[in-house]
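Q: sequence below, structure please.
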Amino acid sequence: MARYFDVHPQDPQPRAIAQAVRIVLDGGLIAYPTDSCYALGAQLGNKDALDRIRSIRKLDDKHHFTLVCKDFAQLGQFVNIGNDVFRSIKSVTPGSYTFILPATKEVPRRLLHPKKKTVGVRIPDNRVVQALLAELGEPLLSSTLLLPDEEDPLTQGWEIKERLDHQVDAVIDAGDCGAEPTTVVDFSSGVADVVRRGTGDPSRFE
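A: Model prediction:
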């Protein structure tokens, strides 16, 4: 059974955050809220958790996983980003956008797009996520909590606990955080290409 943490969306309880991070560091898989919708999260190098995410969501090897980062200093360790692209991303960050960029050698090969050698990165505008990342001290490997054959992500922590009780190790419930995933912008060529329209305003990149 998954641990269940009911936290305040604006002022999450430090003890609950610390316990959830301990589960991540011990190899666990968590469901957590973001500024767009709930997501699945694990430690960056955790192959078992990665396989569990693939299994839960029935993903193929071309799926772009996301590194959820605390700030640009952290993000810059994992992707190569030029000045023009940096300025474009900075103008909407933190926010509900995922950016696909060329990965550095710090990113485990299993997380890369098999041909492009790219990875998704984002800096969410969400206090629960920021508290998790501050406690964790590294990016969180992440994927939208969208189940197979369903059009929309799950929106309530209690529902996630009910549906995934034996598939995740913890659920962090901060109430309804929406059902629309991030807007995804591919910058791998150096030019913005909106590949998914979501919560973030895509018009800035079109």
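
Q: for the rest of this, base every contact and every neighbour count on C-alpha atoms.
A: Noted.

Q: give the buried residues for the helix or strand harbouring residue 4.
A: Using DSSP states H and E, residue 4 sits within strand 3-6. For strand 3-6, the neighbour count (16 or more other Cα atoms under 10 Å) marks 4-5 as buried.

Q: distance of residue 108 from residue 158?
A: 32 Å (Cα to Cα, to the nearest Å).

Q: these two: who's more crowded?
A: Neighbours were tallied for residue 108 and for residue 158 using other Cα atoms under 10 Å; the higher tally belongs to residue 158 (19 against 14).

Q: isn't the more buried one up against residue 174?
A: No - using Cα atoms under 8 Å, residue 158 is not in contact with residue 174; the gap is 9.9 Å.

Q: second input sequence below; structure requested for side-by-side comparison:
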Amino acid sequence: MAEFIRIYEENPNPKEIKRVVDVLKKGGLIIYPTDTVYGLGCDITNTKALEKIARIKGVKLENSNFSFVCRDLSNLSDYVKQIDTSTFKILKRALPGPYTFILPGAKTLPSVFKKKKTVGIRIPNNQIALEIVKELGNPIISSSIRDEDDVIEYTTDPELILEKWDNLVDLVIDGGYGDNVASTIIDLSENTPTVIREGKGSLEIF
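A: Model (predicted):
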């Protein structure tokens, strides 16, 4: 049975954030709110947890397209190759925000991702998500939780999410109703920004 805790985005309770981080540090899986849809996440440094998420999503870990959820752009060089000024300006303008940016992967990626040429970087404009990553001290790996329903692609009600995911994850955060539109994905790994998926983020800033 998953823990179910309420955290308010306006002022996340540090005690509750610490509870979430303790679960992550022990290799647990969490479902947490972002500025788009709810995400399934784990500690990027915990291989067993990463394998669990890959199993749930039905993918091979080394071929997975999980996002790296970061707190800000300061540790980007740990996961991304040197980027040029114009790319950095785009990131700075758009983040935090509802975008996933595909960037060339660095040689210093965690060993399970060593073969990846690119990585998806996400800095959501959501205080709960950002505080979790800040307290943890490194990114979390994240994947949107999709719905099997043909009409509703993403479940937005945390209680319904808990019902569905109760036996698969260790903790579900109730951060209020989520959005049902996923992030906009922009590929910045080549010279020209390319839209891979149009989602919540506006394309006008590009």
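
Q: next helix or strand past the strand holding residue 4 of the first structure?
A: Immediately after strand 3-6 of the first structure, counting by DSSP H and E, sits helix 14-25.

Q: one step back: so which elements touch the strand holding residue 4 of the first structure?
A: strand 170-173 (3 or more Cα pairs under 8 Å, 6 or more residues apart in numbering; DSSP states H and E).

Q: what does the strand it packs on rub up against?
A: Strand 170-173 of the first structure is contacted by residues 2-7, 20, 23, 28-33, 156-158, 160-161 when judged by Cα atoms under 8 Å, 6 or more residues apart in numbering.

Q: out of the residues you listed, which are buried?
A: The buried subset of the contacts of strand 170-173 of the first structure - by 16+ other Cα under 10 Å - is 2, 4-5, 7, 20, 23, 28-33, 156-158, 160-161.

Q: going along the chain, name the helices of the second structure.
A: Along the second structure, the stretches classed as helices by DSSP state H are 14-25, 47-57, 85-94, 127-136, 158-165.

Q: ok, the most centrally placed residue in the second structure - contacts?
A: The residue lying closest to the centre of the second structure (Cα atoms, centre = their mean) is residue 142, at 3.5 Å. By Cα under 8 Å, 6+ apart, the residues touching residue 142 of the second structure are 39-42, 66-69.

Q: if you set the cut-off to 6 Å instead, what comes out?
A: Shown in contact with residue 142 of the second structure (Cα atoms under 6 Å, 6 or more residues apart in numbering): 40-41, 66-67.

Q: kindly tell me how buried the equivalent of residue 178 of the second structure over in the first structure is, as a neighbour count.
A: Taking TM-score structural alignment, the alignment pairs residue 178 of the second structure with residue 177 from the first structure. By other Cα under 10 Å, 19 other residues sit near residue 177 of the first structure.

Q: didn't residue 177 of the first structure look like it was pressed against residue 37?
A: Yes - applying Cα atoms under 6 Å, one finds residue 177 of the first structure in contact with residue 37, separated by 5.3 Å.

Q: residues in contact with stretch 10-20 of the second structure?
A: residue 132.

Q: again, only this time at 8 Å
A: 5, 7, 30, 127-128, 131-132, 135, 171.

Q: again with stretch 183-191 of the first structure
A: By Cα under 8 Å, 6+ apart, the list of residues contacting stretch 183-191 of the first structure reads 82, 85, 96-102, 118, 192-202, 205.

Q: tell me which residues of that stretch are tucked away?
A: Applying 16+ other Cα under 10 Å to stretch 183-191 of the first structure flags 183-188 as buried.

Q: out of those, which sit inside strands?
A: 183-186 (DSSP state E).

Q: let's have those in TSV, adding distance to residue 152 of the first structure.
A: Converted to TSV, these look like this (distance: Cα to Cα, whole Å):
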residue	distance to residue 152 of the first structure
183	14
184	16
185	20
186	22
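
Q: so which of those residues comes closest to residue 114 of the first structure?
A: Nearest to residue 114 of the first structure among these is residue 186, at 15.5 Å by Cα to Cα.
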